[in-house]
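Chemist: The sequence isn't on hand, but the structure is:
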């Protein structure tokens, strides 16, 4: 599943050109995410420079094209939006997260919202969690989104996550399933810290 241009690269010259420039080089759509954490420091620094250049070069029109595509295009766009700090896309990323139309891109939306770090970003995460923690039958990006909200609380001094942590609250009920679930939220938060550090490094290399 995806946007109106998902799966149409073969007959959509504009989409194909943007994919070839920003999504597929070096399989960027796969590397941006958890794979970054497995890179050696020097390789990660080089990749941050490369990502920073791409984020500085991509135009709003090209970002819109990617956000109308499939998960590869949307995931890549979210990372480039984060690095270039284009907060005008906050609402669009929130809409895509809430819609959860396909796999693999949700964590990228969370990283972008975390990198913006404002109260408005926390509100988008709260809206997502209010909807999907009520669905124990679905295991989408609830754990990563919740870890992101916890991190934003820690950084800002807010307590937006508190409502979900009450005994018998939505987080506990979602974990109870069925099926039963267990997540290392500290591990997710550590990963988020490192991914946001990459965003900052890439942004600095691009002068964003």
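Modeler: The structure has been received and is ready for your questions. Given the structure is predicted, the values throughout are model-derived calculations rather than measurements. Residues are numbered from 1 along each chain as shown.
Chemist: When you work out contacts or count neighbours from here on, use the C-alpha atoms and nothing else.
Modeler: Noted.
Chemist: For the helix ranked longest in the chain, what is the distance to the chain centroid?
Modeler: Longest helix in the chain, counting residues (DSSP state H): helix 185-206. Relative to the centre of its chain, helix 185-206 is centred 11 Å away, using C-alpha atoms, centre = their mean, to the nearest Å.
Chemist: May I see the buried residues of it?
Modeler: By 16 or more other C-alpha atoms under 10 Å, the buried positions in helix 185-206 come out as 188-189, 191-193, 195-196, 198-203, 205-206.
Chemist: Name the SS class of the residue sitting nearest the centre point of the chain, please.
Modeler: Nearest residue to the geometric centre of the chain (C-alpha atoms, centre = their mean): residue 108, 1.7 Å. Put simply, residue 108 is helix when judged by DSSP: H, G, I helix; E, B strand; the rest coil.
Chemist: any idea how far it is from residue 145?
Modeler: Distance, residue 108 to residue 145, by C-alpha to C-alpha, to the nearest Å: 10 Å.
Chemist: let's bring in a second model and compare:
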């Protein structure tokens, strides 16, 4: 199976087994400590685990970590966790993030992950929250590092990539596949 990070990964079995072990062993206290650390590696890990399990208990901590977008890469996994939690609050948080960081301007953060997560939730629940962001291409224009050149992010690529992540999780973590089937 193609790994969502690109290409085939030789260590995917080790990664999956390590993730499963963490899902079994980590406690609520561990999760809270990881969210409170502010360390991007711990934030990635804890949101990855919350997303796989669809744990709703930490949605406020996810929001607190996502919206200010202070740490690199962790926003991607916060968006993943919100999609897997899949409730109305998840949608509100993803929309708040997109409202804050679109148009892109100089802020190339996790907009593609947020739109991927929001559109995935729309597909899952028959809603159209992502439509507003997808219909206006001007929202996706940016100036990387203040350059005068305009760069256009492609939200369709974010949506495609996000579906790969979900496919990966559903394939390798089938015991948790039904955790995100909540109703908005």
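Modeler: The structure has been received and is ready for your questions. Because the structure is predicted, anything quoted here is derived from the model rather than measured.
Chemist: TM-score for these two?
Modeler: Scored by TM-score structural alignment, normalised by the length of the second structure, the superposition of the two chains gives a TM-score of 0.78; 169 aligned residues with a C-alpha RMSD of 2.6 Å.
Chemist: What is the longest helix of the first structure packed up against?
Modeler: helix 41-57, helix 71-83, helix 106-116, helix 142-156 (3 or more C-alpha pairs under 8 Å, 6 or more residues apart in numbering; DSSP states H and E).
Chemist: of the ones you listed, which approaches residue 176 of the first structure most closely?
Modeler: For those, proximity to residue 176 of the first structure was assessed by C-alpha to C-alpha; helix 142-156 is nearest, at 13.2 Å.
Chemist: How far does the closest one sit from its chain's centre?
Modeler: 12 Å.
Chemist: what do you get for stretch 132-144 of the first structure?
Modeler: In this view, stretch 132-144 of the first structure has its centroid 16 Å away from the chain centroid, taken as C-alpha atoms, centre = their mean.
Chemist: Can you list the neighbours in contact with the longest helix of the first structure?
Modeler: 33-34, 36-37, 45, 47-53, 55-56, 79, 82-84, 111, 114-115, 143-144, 147-148, 150-151 (C-alpha atoms under 8 Å, 6 or more residues apart in numbering).
Chemist: sorry, back to before: can I get the helices and strands packed on helix 185-206 of the first structure in a markdown table with distance to residue 93 of the first structure?
Modeler: Shown next, in a markdown table, are these (distance: least, C-alpha to C-alpha, whole Å):
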| stretch | distance to residue 93 of the first structure |
| --- | --- |
| helix 41-57 | 16 |
| helix 71-83 | 7 |
| helix 106-116 | 6 |
| helix 142-156 | 13 |
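Chemist: nearest to residue 89 of the first structure, of those helices?
Modeler: Among these, helix 71-83 sits nearest to residue 89 of the first structure (C-alpha to C-alpha), with 7.3 Å.
Chemist: residues in the second structure aligned with the closest one?
Modeler: Per the alignment by TM-score structural alignment, helix 71-83 of the first structure matches residues 40-52 in the second structure.
Chemist: on average, how far is that stretch from the matching bit in the first structure?
Modeler: In this overlay with the first structure, the average offset of stretch 40-52 of the second structure from its partner residues is 0.9 Å by mean C-alpha distance after the TM-score superposition for the first structure.
Chemist: Please identify the buried residues of that stretch?
Modeler: 40, 42, 43, 44, 45, 46, 47, 48, 49, 50, 51, 52.
Chemist: quick one, the longest helix of the first structure and helix 142-156 angle?
Modeler: For helix 185-206 of the first structure against helix 142-156, the angle by axes from the mean of the first three to the mean of the last three C-alpha atoms, to 10 degrees is 70 degrees.
Chemist: just to revisit the earlier point, what's the residue nearest to the centre of the first structure aligned with over in the second structure?
Modeler: Per TM-score structural alignment, residue 108 of the first structure is aligned with residue 77.
Chemist: Show the contacting residues for that match.
Modeler: 44, 47, 48, 51.
Chemist: For residue 159 of the second structure, see how far away it is.
Modeler: 14 Å.
Chemist: Residue 82 of the second structure too?
Modeler: From residue 82 of the second structure to residue 159 of the second structure the distance is 15 Å (C-alpha to C-alpha).
Chemist: same deal with residue 134 of the second structure?
Modeler: Using C-alpha to C-alpha, one obtains 11 Å as the distance from residue 134 of the second structure to residue 159 of the second structure.
Chemist: if we can go back for a sec, and residue 125 of the first structure, which of the helices and strands packed on helix 185-206 of the first structure is closest to it?
Modeler: Going by C-alpha to C-alpha, the one of these nearest residue 125 of the first structure is helix 142-156, 6.4 Å.
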